Every structure is written in structure tokens, then in C-alpha cells.
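Novice: generate a structure from the sequence data that follows.
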Amino acid sequence: MLNSLRSIVQEVNAAADLNSVLEIIVTRVKQAMKTEVCSVYLRDNERQFVLMATEGLHKSAVRRVKLSEKEGLVGHVASREEPLNLDDAESHPRYQYFPETGEERFSSFLGVPIIHHRQILGVLVIQQREKRKFDEGEEAFLVTMSAQLAAVIAHAEATGALRGMGKKTEVRFNGVPGASGVAIGVCVVASPVADLNSVPCQTCESVDAELEFFQQGLSLVRADVRRLASELESRLNREERVLFDAYIGMLEDTSLAQEVTEKISQGFAAPYAWSSVILEHVKTFSSMHDPYLRERASDVRDLGCRVLACLQESSRKERVYPDNTILVGEDLSASVLAEVPPGKLAGIVSTRGSSNSHIAILARSIGIPTVMGAVDLPFTHLDGRELIVDGYRGSVYSDPSDGLRAQYQVIVDEDVQLVAGLEALKDLPCETVDHHRVALWVNTGLMADAMISLERGAEGVGLYRTEIPFMLRDRFPSEEEQRQTYRDQLQAFAPHTVTMRTLDVGGDKSLPYFPIEEENPFLGWRGIRVTLDHPEIFLVQIRAMLKASEGLNNLRIMVPMVSNVAELEIAQMLLYRAYDELLEEGFQIEMPPFGVMIEVPGAVYQAKDFAARVDFLSVGSNDLTQYLLAVDRNNPRVADLYHSLHPAVLRALRAIVVDSHSQGVPVSICGELAGDPAAALLLMAMGYDVLSMSATNLLKVKSVVRSVTLEQAERLLSEVMRLPDTESINRVIDATFRNTGLTRIVRPLGDDT
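Specialist: Next up is the predicted model:
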């Protein structure tokens, strides 16, 4: 059974389109289970289940038989979302006879739902003449088959909707909200070099020139492989020499080149033509039964990457970014965002990650509407196409209709009016109606953040992400380069305080020149753990920060991911060492306030111990929420379990304030929660001294704070803290803001979301 399952999945992965997938399923499952009928029913746009493929029923019934969730055994399986195993199908009260199928001959029935991301996609059915219940092993096989195929079918449906460049129809793809707002613009695919799966589907201007370019690329790689084989000949064993010979053989294979030539002749650019042909060959080898031949798939892929890198390098030219660029890709980074000229980035879509991924946080800080985790988006086929990015609902539309475009343009205009209406608040204090003040600071990382923050009336910086300048380089920045970067930030905000977090890499933040590869990176080597293991990196950074603060004295330093007192004391020792060194070198600097980030659950219970040793505490609510709820904030599959207003999170946040204030130490919060206007009221009521957020949320938070009394906020907090679940908390908050008329600010699209 396991071999059959593996074989079927390999064949499905190698299939060209959805129809082929379905035919493979019904044919191979029928053979593997030695039954007489296998059929697949898929849900259409009208929520009816349509017979899409069958082996054993009348072929003429395909696409003609349709059932609702209230009709027949198939509808019963779909509505219950669980298997149905019958030895006498006709005796079941939900049985419905469809004469065009010819299924009256078959008594035994086993149907299992096909579910993807909690959405019912269809039903997989097997039937047999003999009256018997299918055994547990057979039922388990079909359930496993359904689970394996659900993602394949979902992706095939999504890409099938866009198959054929000439047929452009409006299609919606779902992800999760990354940064609020709506963007209407043109797709630009961010494609990593030599990634066969990410090559955008682009056309060429001249077929003849492109064919010549392709042949030149092949010749260059052939020569390079031969040269490498010659240089390494004495150090290679026989098997490795055979591999080089195989590479050269594939490069000289006229049939392979002919396939690519045919695609180029159809008008496709050489990199896309090459990648699509290679991927087809990889699929073919991967689906072979012979283990040796299956292993050759990796060789084909490796060679494909070599040629692709050559083609991409040779054809590299200045990328043109439209005025309303929608940047789309798999793994976007700060450096990719930085390549887009100022003012041209309108929206971001990532097929990976969730609302609390690092790229989503960056997008919020610069106010770019973003959708994350759009796993079914066939982004390589969207380059140059019009997209709508709905950062409120987490939806992406390709080739929108005029009506949909007009509908979203209204929302864009409303957002502009809302921001314009809040501009009058930027110079007013952030205080409640009864004059309780709360400091509103900002989170920054790029100089563009600083400009936006100052325009919005920021009172300081609660988090400066020092890792971003590291990410924008291809090596560690020198002490002087860091000093200049930090000086620019400190000068921009002077005399307001700037809180600089020491280098925080690991987890979802990596440096190309300092790779950290772990099975579980969020629980691994990250934050202070990295820099304490590399004191030379930590000391250079601290020295650069201290030098940058000379004459300004508006610096605060905090360390991330601290989980015990020993880490804190070692970091303090290194800070004092750097400070003493600089005094000896003649620098006129003051010792800045030093703090700790509370983002590990263990740190919540040691907040009082930390507060007794530092000048301030700062809560990183993004990671704290992730660790408290055991939810990977980059995984779109569990994005709906990540709740910043979860009762456990709120109780931890209040406990931190109590413990910090018991030691006379101020506490701030610099996670994304602080920028949620509703959550900001709860945090203010808890007693947080500073709320630090993305600049784009600052005026919304200020507007809400200035509309209530502290007593109202405390009353809301008291009610919320008694509730057992996030849904109840959200209902109470929504009702409160409806009563105050602030719904548009707190929930930008109101109840329609």
C-alpha cells in the first residue's frame, strides 16, 4: 500500500494539468485497491459536487452529474466532512439514484472528503458489487490518499484558472493579512537566481536573438563543466567522473535543446523556457519506479540550475519597476524591498509566511499593503499582470474586472481621506480625555521609517532593528559603517530617545553571509544566543552604538531573546567593557540606559529579577505570543491560531507590568500589538509606559486614546480579563468601539471583514 501511495503521488506531481491528475487518481487508486469503481467529485463555484473523473461508472456522466451537500451519499460525506463506509449503499436514507452513472450495480460504498486548509474541495469514492464493508486498512489508505492529494488538487485548480496567457480572467487567491490597506498595481516577480521554481513567465522580443542567446549559454556551461572536470580529474573517483560525463551528455542532448528551442519559438524568454523543460524532466525522473533513475532527478535539477544561473547572469539588465509595483515572490527580504526605487512600491505578496513574519512587520512599518501565505498563487505566471492586494482580508486578485477595480478604488480613496483627517493630531499630545498621558514611540529599521515617523509626530523610537543594515550587505558591516548608520538614526530623532536592539538574527531573519540552518530555528540559535557566542560581533556593534551617541546622549540599548539572568549579566559585562575602552580612547560618551526584551515565556516569570538589574524592560509581543501559544508565526496553516488578544497573552502582559513597576522600572511594548488601536487601550489600562509601533499606526492609536477616559479603558480591560477566549474578547472590543463611533479606525473595513 505504501509503495502504491508513493507511486500515485509521484505520478500526480508529474501530471501536466488538473484533468490528468484526476484521471491518474481514479485509474491508479482503482488498481491499487483492487476495486471496481473509483470516482472523484469536486466542488464548483456554486458549491455543488460535480463528477469530474471516474473509472468504472459511465464516462458519459462526467461533468453531468452534480450534487449539493444535501443530495446523495457524496453530499452526505461532504456535509459531515468524514468518511462513510457502507456495505449496502441503496439501503442508506441519503442514497440517491443517478441513472446516467450506472452505479446501481455497485453495493459497497466508501467515500472520504478531500479537505485543504479546512475547506472541503471534493469527495473521493470507491465502489464494489460485492456487499461488504471495506476494511480498516482500505479506509485508511483512501483517507491517506485524500490527504496527500488535497494540496495538489487545490494548487492545480488555482493554477488551472490562469493557464493560458491569452485568457485573462479575474481570479481570487487567499492568504493572510500582512499589512493593512489596499494596493492596485502591476506584478513584479522577485525571482532568486538559479531557482527553477521561481522563474517568471516572460516573453522575448526577438525569437532568433533569444535562440542564439540560449545556444551561447549552453556552450558556456559545457565549457565550464569540461574545465571543472579536467581540473578535478585527479581528485575524483570513478562515480564522480561519470556524473560529469552525464552532465556533458545532457548538455549535448539535441532532444533536450530541441524542447527548449520549441518553447522559445513560441515567444518565451530563454530562462523560462529552460526552467519549464527541466522541471518536466525532473518530474518524469521523480515518478520512475527504478530507484537509480529516481535519484537522477536531482542531477537533472542541479544541471538545470547551472544553466539557468548562466542565462540569468548573461541576460541581467536593469529591472524596470512600474510606478505602482506589486512585489511578489516566495521568500522576500529587506534587501529585495530596498531594490525598488522610492515611491514605486505599492503592495507586497508573499507565498510564504504569515502576518507576523519579519517581512510583514517591515511592510507595516513603511505602510505597504501586504498579503502573506498565498500558497496557491501561481506567481511565476503573473509577471506584468494587474493585481489587487487586499491587506485587510488577505486576498489577492489577478486581472480584476472593471467593477472590482472600481470597488477597491473606493476603499483606497477612503484610506487616504482617513489618514488626511488624522494629520491634525500629529502635534497634539497623546492623552486621554481625563489627561492621562501615554508615550507613543515607533519601530524603525530603515531611514524611510524615520522620515515617516517624524512626520507622524513620534516621541521616540522604542525599537530600532539593527539587523536590517546587516541584511542589506553581503558581509558584516565594519564598526565605522555601523557607527555612521546609527548616528544617522540618532540624529534624525534627537533629542528624542532611540532604543537600539542588538543584532537579532536567527528564526526568520537570516544573513546571506552568516547562514544559520536548523530544524527548529525559532527555538534555536538566535538573538542574544548568537551574539554572546560571537562576542567579537557584539562588541563591535556596542562600540559603534556608543560612538554614535557621542554628544547626543539619546541612546538606549536592549538585548533580545534573553531567557536567563546569566545571559543578561554577560551582556552587561561586555557593555561596560566596550564603554571603558572608548573612554580610554578619549570619547566623550555617557553610559546609556540598558534594558531587556521580554519575549520568552520563561522571562515572563523572571521579569522582577530582570527589572532589578536593568533600567527598563521592553516586551516583544510578536515572539512572546508565538511562544506562549506554540504557533509558528511564519506558518500560514496555523495563522488563525495566532491571537495576540488570547487570554493567556493578556494575562502575561499584565503580569510583566506589575513585576516591572514593583522594582520602579518603566516598561514598554514594541511588538505589533501596540499598533492595534483597540489593543493599545488595553495596554494603556494595564500601565505600560510606552507603546512603540509602526509609524503608519501612530495617528490611529493617538486618535483612539484621545477619544476615551482612562476609566473607560480600565473598565474595558477589567471586562476583557474575565473572558475565556479570543472570540469573546473581540466581540466585547468591537461592541465597545461601535458604541464610541470609532469602528472605522479600529477595524478599517468594519463588520464586512
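
Novice: C-alpha only now, for contacts and for neighbours.
Specialist: Fine.

Novice: what's the local residue count around S478?
Specialist: By other CA atoms under 10 Å, 12 other residues sit near S478.

Novice: I have a second one here; can you model it like the first so I can compare?
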Amino acid sequence: MYERRAVVRIEEGLHARPAAKFVQIAKAYAADIEVVSGEKAVNGKSAVKLMLLGVKEGTEIVIRGNGDDATRAVDELAALVAGESEASKGLNAGAHGGATAPVVAPALVETPAPVAAPGDGIVGVPASDGHVIGPVFVIEKAPLVPDRRRLSPREIDDEKAAFRAALADLAARFAADAAKAEGTGEILLALADLARDDSVVEAVEGRIAGGSTAAAAVLDATTALGHEFARMPDPYFAARAEDVRHLGRHVAARLLGVPDTDPSQIAAPCVVVAAAIDAFDLSRLPLDKVMALVTQEGTATSHIAIVARALGIPAVLGVRDGFETLKAAAALAVSGTEGRVHADPDGETRASFETKIAAAEEQRRLDAEWRDVAPKTRDGRAIEIAANIGSPAELDKAIASGAMGVGLFRTEFLFMERRSLPTEDEQYAAYAKVAAAFGDRPVVIRTLDVGGDKPLPGIAAPHEENPFLGWRGIRMCLDLPAVFKPQLRALLRAAVHGNIQVMFPMIAVVEELREARAMMEACRVELEAEGVPCKMPAIGVMVETPAAAFTADLLAAEVDFFSIGTNDLTQYTMAADRMNPHPRLARLCRADNTAVLRAVKMIADAAHARGIWVGVCGEAAGDPALIPELVKAGVTELSMSPSRVARAKRIVSELDLSQA
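Specialist: Down below sits the predicted model:
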């Protein structure tokens, strides 16, 4: 027996990709490998078992080997986890770029389903805005009832062979579909990797050897394994449970010859209704024919909700009561805005929906006339109208809207809407694509704004009684240079391709700004030393804390611009949690409160005194009632959802501040 202790220096710890690399190396040796963390010891040749250890970066583990080549095996594996080998350097350079880490949706407070009055339809969670009426297409998940009889000894080998064939077929299907999937390719690749893991195969075949039929063994083994992941304290690892359960269902369905409804068979526009829609279903949906989505399961932060919003598909999820009625209907009227669904709507309901749909279409038509206008108030003040986006996938909508640039690129969605964190190269590609598309127009990219209420996969954020006042935004990034520096390097590289401007979020004191700038400068020096083209972009801060508002004059002396985040500025100024649905708090947490507007004026005055521009990128920027107030306060740029850009241009063009 030979063993070594090693401190894990791989970013995010032994998540899926490093675990897979560890196993690949371990299997190249004949020696038995064991990994010990705390009081737990697992087989070092199983990626699933390694992940179940939940080993984070900075944790000390023991690697043991037993066999003729144990010394070489353990030494190589210790060098890998310690970050001292070429293989580990590759992992650290792209630790977030693998396709096998679990999806973790942003941990937001769930939107409560509205309370229905008689005749108001069936309620669920409003997950994506819009109103539609359309025919129903139901995705049925056939019940899986495996044979629970005890196998005879002569049947065991045949059942194992059937299981392996079904597993191989499914893994190949996942891998093939991943190449053409929209938004779900990495999830499918993860499922393919999971299907090949020895521990999954061993768990199922162990049950078959004990006399269970293949289908029963698959469902029992994946359910048990899913429970193990679900109990893990780290949400990044816990989320793996859903992958395991989905895998088990798909393999068992193949073994039982029970096909689910194939979503790819949708031939005409319709409302898709399903108990749940997993990654495999989503990859097969012809999204151009999906008018709306209605599901029994799901939340406003689930993967299906994120995809629906990105594609502008109305969605109502989490329908608890009346779901069977919806499945049986011939047509549905869906309000993703209100979270209501009407089965076979009567004439009055149809008329109401048709009025809302027509009004929305007419408003879009009228606003479209202002699409290419560079708006000025009637007294001659030019105001930039930009778009908020979360990924390059939203680029076409932003350009089509007539946006005069990007006022807020929320980079956290590059991190959260995927199975793993993006590499430097992946981030560079995304930022460069947006910058190039807008040419000389400004593209304001906010550095990673997560933590507290929005945890990152694989990072053990502390439990916080009030996460909005906790370890988030720039505070978290400055503490995690292994996460922050790749983003800064990507931004510096992408700045060569357009007018990128970088914005730091949640700044409370000047020292935080200086520390962030110093880290960016260090990254610039590194890139130049490596001979990599780069450029220092304009630097700004997102003013969203009262502290930043009160010291705006000090911050303005050290930045090129301000952008006001009215969502957080409002809740911090009014001491009212914007996620709390209590009516009294909801009335307080409004950007039109005098205190908030005075803060905006204070910030704008400080910006003008230093000759820098000041924008608003919170929800208030696109609010027709607030646009005049913000412009009067001195704001020179407004950034909003692309769908609101043309309307904002019209409102600005009709303002006359000389009469204010």
C-alpha cells in the first residue's frame, strides 16, 4: 500500500470534469486506487463516487494505491489534484468548460402562483411573459411498470446484456443530439457521460445479479443514486440527482419498450403541455412551433423557464390543480404574464385574449416606427437607448430592436445557464461576438454578479440570513481570483474587437473599485507578456448601493461612467426586500419613490460634475412612467429589454424638458 496526502488545487474541486480526468488516469494503472476525504473513502476509478465525496478546492485528501504500479499511479494522481501536472493545468484553464457538471438554476425566491377566482382559469407560476391561444400538444410520460419477478440464474446474463445495449444506445443518442441541441447540448453530453460511468453500471448490474429484472434494477439503482446526490449540502453536486433520475427513466423506457411522446412530431404551432420537460425532451422540441409551454412541474428559475424567456415563448409552470383538465382540452389560452391558463376558452375569454394579443401587436407596430431613430428630447437633449442582454443568443433581438448598443450584458447567465462555468476562451468568444456586432457602439459588460441569493455551481457560499446584504457581486469576485481573473482576461482580449466598457457591480467603497482595477491591470500585463492582443476598456461602476450614491463624487473621479442599477438601489434605499411579496413592502419597493429619484439625481449630478456619462440599467429604465423622471434627473443613457427599446425612443422624442 502506498499513499499520499494532497491539497486539491483544481478550481471548484473534484466536480465532474476533474473527476473524469482522475478516473481516466487511474484506469491506466493496474493498481487499485482509493480516495479518502474526511471519514469517507471511495473507489478512485469511479467518477460518480468521487463526486459524491463533494471535495472542494482547498480540501486535503488521501490517495491510496495497492498494486505493482501503485507508486507511479498515486504520484501522478496527487500531482493532478494538486495542480502540479500538465493535465491539471488544462483543467484549471478550463475548469468550467466541461460538459458534465450539473445544472444549478439561480437560487431565487420562487414566484408564488396567483390566487384564482372562479372563472379566472387554472393558475401556475408565471415563468415567461406573453398571451397566446392555440391548440394543445401533450407530451405524455408513459407510466413505467417494471416486472418485479425474481430472475432465474440462467436469465441474468441476458438481462445484463439487454441493459448494456439500452444504455449504449441511449448514450449514443444523447451524444448525437447534443451537437444539434439549442441550449441543452451540454446537459445531453453530461447524461451521455453519466450513462458510461462504472458506478452506474455496477449499481444496476449488482441488482440484476441479485435477481432483479433490468428495468427494475435501473429504476431502483438510479433512484437510490439520485437520493445520494440530493442529500449533498453543496447545491452544485446535489443538482446531479435530476440527471441520474432522467437517465434511469430513459433507459428503463427503452428496456420496457414504452416510448414517450416524441416532441419532434409537432407539425403545426401549438401549446405544449407536459408533466415535466427534461433536457432530452427540450432538445427535440421544434421551438419555432411552440406557442407556449405549460407544465405541472417546474419553477420560474428552472432550465425550461430560462430557455422560454430567452426565446420569448410564454410559459406557465408548476400547475398544481386542474392539470388533467388542461391535458384534455383541445385549445388553451395561456397568459405567461399572469400565470393563468384557460382550457377550451369560451367566447368572452377568447375575446379578452384576442384584445390583449392585438394590443400588444399594435403597440409593437407603432413602436417599430421609432426603431432607427436616434432620440432627442424636443429641447435638444440626446439620450442613448440601449439593450440589456444575458448572452450572445439575445444579440439578434437587441439589434433588431434598434438598440444603440448594449447597456448591460449580464455575464452571470453565461455561468448559470449551463452545466458548468465557462472557460476564459468561451467567455472571450461571447464578449467579442457582441462587441463586433455593435461596432463602435458601446457594449457595457457587467462582471460576474452572483453570490448570496444567486450561488455559483461548485462554490460553497456561506449560509446568510440576508444574502442581498452578503457575499455577492464584486465582494465575492475579489475573494475568488481563480474565477474572476479568467473573466477579466477574456474582457481585455475582447476589447480589441469593439467598444467594450466594463462595469463592476455592488461597489460600496472606493477601495473595492481600486482593487478590481488593479486586478484587471495585472491581467493586462500578463496577456501582453504572453503576446496576446488585448486592450484596456473604459471602466465604470454599477451604482446600486446607498454608499455608492453618497460617495458618487469620489467614485466619479476614478471611473469613465456610471450605470445605476435601480432594482437594488431601490430595495437598499427603501429597506424593503424586492423579493418579499408582502403588499406593504411591494408598495415601498418602487423606483418612483421620492427617495430613490433623489438618489438618482445625486448620482447624475456627480457624474456631470466630472464629465462622465450616467445611465440606468434597472427595470425603471424601460418603464414609460419613469423614463421622463430619469431624463429630468440628468440620466443620459437608458438600457432595457429589447422589446421596450422602440417605445422608449418614442417617449424620449416626445419629451420637452424646457417646460419641466
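
Novice: let me see the TM-score of these two.
Specialist: Here the TM-score for the pair of chains, by TM-score structural alignment, normalised by the length of structure 2, is 0.59; 472 aligned residues with a CA RMSD of 4.9 Å.

Novice: for S199 of structure 2, see how far away V35 of structure 2 is.
Specialist: V35 of structure 2 sits at a distance of 15 Å from S199 of structure 2 (criterion: CA to CA, to the nearest Å).

Novice: these two: who's more crowded?
Specialist: V35 (22 against 18).

Novice: need the contact list for the more buried one.
Specialist: With contacts defined as CA atoms under 8 Å, 6 or more residues apart in numbering, the neighbours of V35 of structure 2 are 41-44, 50, 61-64.

Novice: can you do 10 Å?
Specialist: Contact partners of V35 of structure 2, counting by CA atoms under 10 Å, 6 or more residues apart in numbering, are 3-5, 41-45, 49-50, 53, 61-65, 74.

Novice: tell me, how many residues neighbour G531 of structure 2?
Specialist: The burial count assigned to G531 of structure 2 is 9, neighbours taken as other CA under 10 Å.

Novice: now check structure 1 for the residue matching it.
Specialist: G531 of structure 2 maps onto G586 in structure 1 when the alignment is built from TM-score structural alignment.

Novice: again, but for R249 of structure 2
Specialist: Correspondence of R249 of structure 2 to structure 1, assessed by TM-score structural alignment: L311.

Novice: and the gap between the match of G531 of structure 2 and V260 of structure 1?
Specialist: According to CA to CA, G586 of structure 1 and V260 of structure 1 sit 66 Å apart.

Novice: the host helix or strand of K327 of structure 2 vs structure 1, average offset?
Specialist: In the assignment (DSSP states H and E), K327 of structure 2 maps to helix 323-328. Between helix 323-328 of structure 2 and its aligned partner residues in structure 1, the average distance after superposition works out to 6.8 Å, using mean CA distance after the TM-score superposition for structure 1.

Novice: what's that helix in contact with?
Specialist: Taking CA under 10 Å, 6+ apart as the criterion, the residues outside helix 323-328 of structure 2 that touch it are 122-124, 136-140, 272-275, 294-296, 319, 332, 341-344.

Novice: same thing with stretch 480-489 of structure 1?
Specialist: The contact list for stretch 480-489 of structure 1, computed with CA under 10 Å, 6+ apart, reads 444-447, 449-450, 461, 464, 466, 469-470, 476-477, 479, 490, 492, 494, 498, 500, 540-550, 552, 555.

Novice: contact partners for the residue nearest the centre of structure 1?
Specialist: The geometric centre of structure 1, computed from its C-alpha atoms, lies nearest to G353 (CA atoms, centre = their mean), at 1.7 Å. Contacts of G353 of structure 1 were listed using CA under 10 Å, 6+ apart, and they are 175-176, 178, 330-332, 359-360, 371-375, 508, 632-637, 639.
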